[in-house]
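Peer 1: sequence and computational prediction follow.
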Amino acid sequence: MKNKVMLTAAVTGAGETTDKNPHVPVTPKEIAESAIASAKAGATVAHIHARDPKTGGISHNIDHYREIVDRIRESETDVVINITSGGGGDFIPSLATPAAGGDGTDMQTPAERHQPVGELLPEMCTLDCGSTNFGNMIYLSPTDWLREQAKLIQESGVKPELECFDTGHIRFAKQLIQEGLIDGDPMFQFCLGIPWGAEADTETMLYMKNRLPDNAHWSAFGIGRMQMPMTAQAAMLGGNVRVGLEDNLYLKKGVMARNDQLVEKAVTMLHNQGLEPMTPQEAREQFNLRSPHKGGA
């Protein structure tokens, strides 16, 4: 696997992007089709959020997730499925109701955040390793909640991807490992450029990389115009990469992207560095992922 890179397509996310780019998939059918198209373009992994088909906003409905996963699994195109376990963590500060939060606050318990992962058993899921200021919103993920989530993920046999939006998140992810809540070689992901977390630049990526356990695998992504520069930088430093409409809406200045186009651009970038995207099966073997078949280990 020396010249192989795991390439993730984050196909939709949960942000307010559907009115900015018409190619952002919304319905379960659209999300599944976009994941399949991304896999055909060279993606190893499809990172999945569900959206409300009527509003385009975030959905926690297990049936939406189930339809997405079933459509992908029933297709003739193989791809590793990675479901978000971020769930409801959005806290909107309000001076009128400071304890309850303002309009748009959306909070779930660790068990509720884990439900799509626990019921659908993808090969991978994300685990956001701390709270973060997202613009004027606060994403809340307290440490004891994360311990509970990590244990639920561990019991399910799904591989967690430890999402680090700032350097302190790496410290806590290593604490989870020390406490025995993460099995096997850990997988980290550096989420760069999000206001107000870690910067999307080489210095920050190296800082984070240099603080990982010796047996760790890692990936990184940047948002917006930094998506492709961070893709190239992560690949050069021996990491895995992520692109997709969750993080960036443009193929180039003024041109709206599709997910498969962003994947194709990333594949070309990898080829220019003498690298190839892993196949889904290669990733399963390399990272010891559970079988994609229901009931697999």
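Peer 2: Received the coordinates, thanks.

Peer 1: going by C-alpha atoms from here, please, whenever you check contacts or count neighbours.
Peer 2: Fine.

Peer 1: ranges for the helices of the protein?
Peer 2: Using DSSP state H, the helices of the chain run over 28-41, 62-74, 110-120, 143-156, 167-178, 202-209, 227-236, 259-272, 280-287.

Peer 1: so Leu192 is in contact with Gly224, correct?
Peer 2: No - the pair Leu192 / Gly224 is not scored as a contact, 10.2 Å apart, by C-alpha atoms under 8 Å.

Peer 1: got CSV for the helices of the chain, with distance to Leu7 and mean neighbour count too?
Peer 2: Below are the helices of the chain laid out as CSV (distance: least, C-alpha to C-alpha, whole Å; neighbours: other C-alpha atoms under 10 Å):
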stretch, distance to Leu7, mean neighbour count
helix 28-41, 9, 22
helix 62-74, 17, 18
helix 110-120, 21, 19
helix 143-156, 22, 18
helix 167-178, 21, 18
helix 202-209, 17, 17
helix 227-236, 10, 21
helix 259-272, 8, 20
helix 280-287, 10, 16
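
Peer 1: in addition, the following structure is provided for comparison:
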Amino acid sequence: MNRSVILTCAVTGAGDTTGKNPNVPVTPKQIADNCIEAARAGASVAHIHVRDPETGGISHNIDHFREVMERVRESDVDIVMNITGGGGGDWMPDAQDPSRGGPGTDMQTPAERHAPVGELLPELCTLDCGSLNFGDMVYINTADWLREQARMVQAAGVKAELECFDLGHVWFARQLQKEGLLEGDPLFQLCLGIPWGAEADTETMLAMRNKLPENANWAAFGIGRHQMPMVAQAMLLGGHARVGLEDNLYLEKGVMATNGGLVEKASTIIENLGGRIMTPAQTRAALKLVDPKTGKPVEGGDQ
């Protein structure tokens, strides 16, 4: 069991959720405010996407990312920042010509995906480690594209959080490590419950955990009603955890969640199991992240 838990809050995703829960943040200010709310509730890390402020839909606008980062870093709270590197991979074949993308398709090159990370230099960024049927669409991450993106993340000095939606993604992440494209001890995020990837259950989490490199740090999350059970399960199996409105809209049945409320509920679960949430400073030391204030890797510290 892991008694010192890094708790990530994924404050807003790219999914069509803004009409389902009014607490899902949309504008850069709202997203930044939710990062700050999560930090005050005890989160170690804030994971961010950005949205079109007018429509609430997908956005890759670097100015929106910049505004979020600046607002959080200028606030009176500390939290490790994690920018998505997985945007622009959605493919929906056109009904008349399946060789072309239809409505809902949103594709970017590896360089375009990496642009906010390379310019804004968060402590962490995600690197999704494979393709899969993501509900009714296909989420595309070809091996050579991921190698290219991994090289750019490495050159930027940002630590990659390796998002794995299925067992083969863990296999590919180990290959990236073998090829020297990952720095230090790798950090994995096991993403469970998304149709039609890895299921959100004990057997699946355990199978994925058992395939990780010996020097890996890892966390896991489940979506929807699986979110809180997976918090407990990840801790019991030796990992860290993630919650947030990107993955789950409800605090309990019929009760709309906030990011702060989800962090508080997860914290209670972890504390009731005998654990504690690591502070952002402790998280940086544990993962050997670059301190945004000094630009140097953090070493040691009370974990």
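Peer 2: Cool, got the structure. Keep in mind the model is a prediction, meaning the values are calculated, not measured.

Peer 1: TM-score for the pair, please.
Peer 2: After superposition, the two chains reach a TM-score (TM-score structural alignment, normalised by the length of structure 1) of 0.98; 297 aligned residues with a C-alpha RMSD of 1.2 Å.

Peer 1: which one's more surrounded, Leu192 and Gly224 of structure 1?
Peer 2: When Leu192 of structure 1 and Gly224 are compared for neighbours, Leu192 comes out ahead with 24 against 14, by other C-alpha atoms under 10 Å.

Peer 1: against Val255 of structure 1, how distant is the more buried one?
Peer 2: Distance, Leu192 of structure 1 to Val255 of structure 1, using C-alpha to C-alpha, to the nearest Å: 23 Å.

Peer 1: before we move on, what about Asn272 of structure 1?
Peer 2: Counting by C-alpha to C-alpha - Asn272 of structure 1 and Val255 of structure 1 are separated by 23 Å.

Peer 1: likewise Met205 of structure 1?
Peer 2: Distance, Met205 of structure 1 to Val255 of structure 1, using C-alpha to C-alpha: 28 Å.

Peer 1: between the helices of structure 1, which one is closest to Pro53 of structure 1.
Peer 2: Nearest to Pro53 of structure 1, of all the helices of structure 1, is helix 28-41, at 7.5 Å by C-alpha to C-alpha.

Peer 1: so what secondary structure elements neighbour the closest one?
Peer 2: Judged by 3 or more C-alpha pairs under 8 Å, 6 or more residues apart in numbering; DSSP states H and E, helix 28-41 of structure 1 is in contact with strand 45-48, helix 62-74, helix 259-272.

Peer 1: the shortest one vs structure 2, average distance?
Peer 2: Aligned to structure 2 and superposed, strand 45-48 of structure 1 gives a mean residue distance of 0.3 Å (mean C-alpha distance after the TM-score superposition for structure 1).

Peer 1: how about the helices and strands packed on helix 28-41 of structure 1 in a markdown table, adding distance to Ala35 of structure 1?
Peer 2: Shown next, in a markdown table, are these (distance: least, C-alpha to C-alpha, whole Å):
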| stretch | distance to Ala35 of structure 1 |
| --- | --- |
| strand 45-48 | 6 |
| helix 62-74 | 7 |
| helix 259-272 | 8 |
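
Peer 1: nearest to Tyr139 of structure 1, of these?
Peer 2: If you check each of these against Tyr139 of structure 1 by C-alpha to C-alpha, strand 45-48 wins as the nearest, at 18.5 Å.

Peer 1: contact partners for Ala200 of structure 2?
Peer 2: Ala200 of structure 2 sits next to Leu192, Gly193, Gly222, Ile223, His226, Met230 when contact means C-alpha atoms under 8 Å, 6 or more residues apart in numbering.

Peer 1: actually Pro28 of structure 1, not the one I typed
Peer 2: Pro28 of structure 1 is in contact with Ala50, Arg51, Pro53, His64, Tyr65, Glu67, Ile68, counting by C-alpha under 8 Å, 6+ apart.

Peer 1: Throw the residues you listed into CSV and include distance to Arg284 of structure 1, thanks.
Peer 2: CSV is the format used below for the contacts of Pro28 of structure 1 (distance: C-alpha to C-alpha, whole Å):
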residue, distance to Arg284 of structure 1
Ala50, 24
Arg51, 27
Pro53, 31
His64, 25
Tyr65, 22
Glu67, 23
Ile68, 20
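
Peer 1: rewinding a little: closest one to Ala10 of structure 1 among the helices and strands packed on helix 28-41 of structure 1?
Peer 2: Per C-alpha to C-alpha, nearest to Ala10 of structure 1 of the helices and strands packed on helix 28-41 of structure 1: strand 45-48, 4.6 Å.

Peer 1: the closest residue to Ala115 of structure 2 other than its chain neighbours and Pro116 of structure 2: what is the separation?
Peer 2: Nearest residue to Ala115 of structure 2, sequence neighbours excluded (C-alpha to C-alpha, 6 or more residues apart in numbering): Ile62, at 7.5 Å. Ile62 of structure 2 is 5 Å from Pro116 of structure 2, where distance means C-alpha to C-alpha.

Peer 1: please apply the same query to Trp145 of structure 2.
Peer 2: Look at Trp145 of structure 2 and Pro116 of structure 2: by C-alpha to C-alpha, they are 17 Å apart.

Peer 1: likewise Glu37 of structure 2?
Peer 2: Glu37 of structure 2 is 23 Å from Pro116 of structure 2, where distance means C-alpha to C-alpha.

Peer 1: and if you look at Arg174 of structure 2?
Peer 2: Distance from Arg174 of structure 2 to Pro116 of structure 2, by C-alpha to C-alpha: 25 Å.

Peer 1: got it, and Val231 of structure 2?
Peer 2: For Val231 of structure 2, the distance to Pro116 of structure 2 (C-alpha to C-alpha) stands at 29 Å.

Peer 1: Lys20 of structure 1: neighbour count?
Peer 2: Neighbour count of Lys20 of structure 1, defined by other C-alpha under 10 Å: 10.

Peer 1: in contact with the residue nearest to Ala111 of structure 1 when sequence neighbours are not counted, which residues?
Peer 2: The shortest distance from Ala111 of structure 1 to any non-neighbouring residue, by C-alpha to C-alpha, 6+ apart, is to Gln149 (7.0 Å). With contacts defined as C-alpha under 8 Å, 6+ apart, Gln149 of structure 1 is in contact with Pro110, Ala111, Arg113, His114, Leu127.

Peer 1: you'd agree the first one is up against Asp144?
Peer 2: Think Pro110 of structure 1. No - using C-alpha under 8 Å, Pro110 of structure 1 is not in contact with Asp144; the gap is 9.5 Å.
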